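1. One predicted model, sequence on top.
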Amino acid sequence: MSLARYCLLGGVLLPSACQPATTFDQQVWLQNPEMTDTNNPRRYMAEDVVHRQLRPGMTQQQVLQLLGPPYREELTTLLPDSVSLPKSAATGPNSRMNSIERVAAQEAQFLRAHGRSVRVLLYPVGWSVMDPAFLSVALTPDGLVLKSWVAQH
């Protein structure tokens, strides 16, 4: 058997050309929950999950059946899609706080005023240069998918 035509995936030697799948494969997804893997196959599937698999209005149970249990859950504040953080929250004259503290305070104030608290399911999709990346699934208070995205944390 020539190993040139096989890939090690999830601890199993599989015949393939070793090209990562870009479409969602539930079996491969469930076998690769590692956060620290820089070549986690989930990273190649994540955009397909966001754009084709997860739909607003899906139940949390449907998400769990599709993606398995999340790495963790957290509460966060999201802005509605029609609202964005104004540049004035990122810059402003005459502040006694240093710029990082000022920006964080202004951003937090804006989020409190315009955002809403949501529960987010986090699924690791691998490690980037400096931080882990996660598929984030925001849920409404009644447990329906609001939106999903991929971001570093």
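-> Done, it's in. What you see is a predicted model, and the numbers here were worked out from it, not measured in a lab.

2. For the rest of this, base every contact and every neighbour count on C-alpha atoms.
-> OK.

3. Am I right that Ile100 is in a helix?
-> Yes. Remark: Ile100 belongs to a helix, assigned using DSSP: H, G, I helix; E, B strand; the rest coil.

4. Now do it: how many residues are near it, please.
-> Ile100: 10 surrounding residues under other C-alpha atoms under 10 Å.

5. again with Trp127
-> So Trp127, with other C-alpha under 10 Å, has 20 neighbours.

6. now do Leu67
-> Residues contacting Leu67 under the criterion other C-alpha under 10 Å number 19.

7. and the lengthiest strand in the chain, how far out from the chain's middle?
-> Taking DSSP state E as the criterion, the chain has its longest strand at strand 116-127. Distance of strand 116-127 from its chain centroid, counting by C-alpha atoms, centre = their mean, to the nearest Å, is 5 Å.

8. Buried residues, it. List them.
-> 117-127 (16 or more other C-alpha atoms under 10 Å).

9. Mind listing residues that contact the helix or strand just after that strand?
-> Sequence order places strand 132-139 as the next helix or strand after strand 116-127, per DSSP states H and E. Outside strand 132-139, the residues that touch it by C-alpha atoms under 8 Å, 6 or more residues apart in numbering are 35-36, 46, 60, 118-127, 145-153.

10. let's bring in a second model and compare:
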Amino acid sequence: MARQINLSFTRHLYFSKFITFLLLCFLAGCSTSTSFDREVWIDNPDVANKYNHRAKMVQDVIKNHLKPGMPKKSLLNLLGRPYWEGTVRRLPKNTVLPDSISYANDENFKPENADKAMVAINKFYKLYGKPVLIMRYPVGWSTMDPNFLVIQLNSKQQVVEYWVSQG
């Protein structure tokens, strides 16, 4: 009887180890790297792809590959063509919208004030915003909007700064 229990226990132990091994193999096969892989990056330019592989790599790109002063040519060699490139008006660093037109002001959320607040914000951007060259690369989605790696270039076509932005 003791030998039968011992064999049963041994079989159970081997079976448990086998299942654990299969589970670990499955999990290892399903994981994707968070390290930048240029080929995978280039092969996934679609903004509509909500599960874009770039989402897992973007932090590595920011931390280890992009550098201020990097020439645009090097940037294109690294990341390929952007989804969008153009000039936008951005407020200089440390420029803050006045409370009277900020969406931090609850009054501006009221339907009767929303249009007036938007006109005031647009005027503020036209007055204080500076034109800057931006390149945008899709890097997956948040809850309902796409996320982009945004790269700002200066007039010498060099990287100034970069960040991930929604929409």
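-> Great, that's in hand. Note that the structure is predicted; figures quoted are calculated from it, not measured.

11. against the second structure, where does the longest strand of the first structure fall?
-> Mapped onto the second structure using TM-score structural alignment, strand 116-127 of the first structure spans residues 130-141.

12. Ala151 of the first structure: neighbouring residues, count only.
-> Ala151 of the first structure has 14 neighbouring residues, counting by other C-alpha under 10 Å.

13. which position in the first structure aligns with Asn64 of the second structure?
-> Correspondence of Asn64 of the second structure to the first structure, assessed by TM-score structural alignment: Arg52.

14. What count of nearby residues applies to its match?
-> Other residues close to Arg52 of the first structure by other C-alpha under 10 Å number 11.

15. and what of the one 4 residues further on?
-> Residues lying near Pro56 of the first structure (other C-alpha under 10 Å) number 14.

16. what's near enough to touch it?
-> Applying C-alpha under 8 Å, 6+ apart, the residues contacting Pro56 of the first structure are 144-147.

17. most neighbours, which of those?
-> Per-residue neighbour counts (other C-alpha under 10 Å) across the contacts of Pro56 of the first structure peak at Val145, which has 23 neighbours.

18. what do we get in the second structure for that one?
-> Using TM-score structural alignment, Val145 of the first structure sits opposite Val159 in the second structure.

19. The lengthiest helix in the second structure - contacts with which helices or strands?
-> When the second structure is parsed with DSSP state H, its longest helix is helix 2-30. Here helix 2-30 of the second structure touches no other helix or strand, going by 3 or more C-alpha pairs under 8 Å, 6 or more residues apart in numbering; DSSP states H and E.

20. Give the aligned range of the next helix or strand after it in the first structure.
-> Downstream of helix 2-30 of the second structure, the next assigned helix or strand under DSSP H and E is helix 38-42. The counterpart of helix 38-42 of the second structure in the first structure, using TM-score structural alignment, spans residues 26-30.

21. Same question for that stretch: list its buried residues.
-> For stretch 26-30 of the first structure, the buried set under the neighbour-count rule, 16+ other C-alpha under 10 Å, comprises 28-29.

22. How about residues contacting that stretch?
-> Outside stretch 26-30 of the first structure, the residues within contact range by C-alpha under 8 Å, 6+ apart are 9-10, 41-42, 66-68.

23. Same question for stretch 58-65 of the first structure.
-> 54, 70, 139, 143-145.
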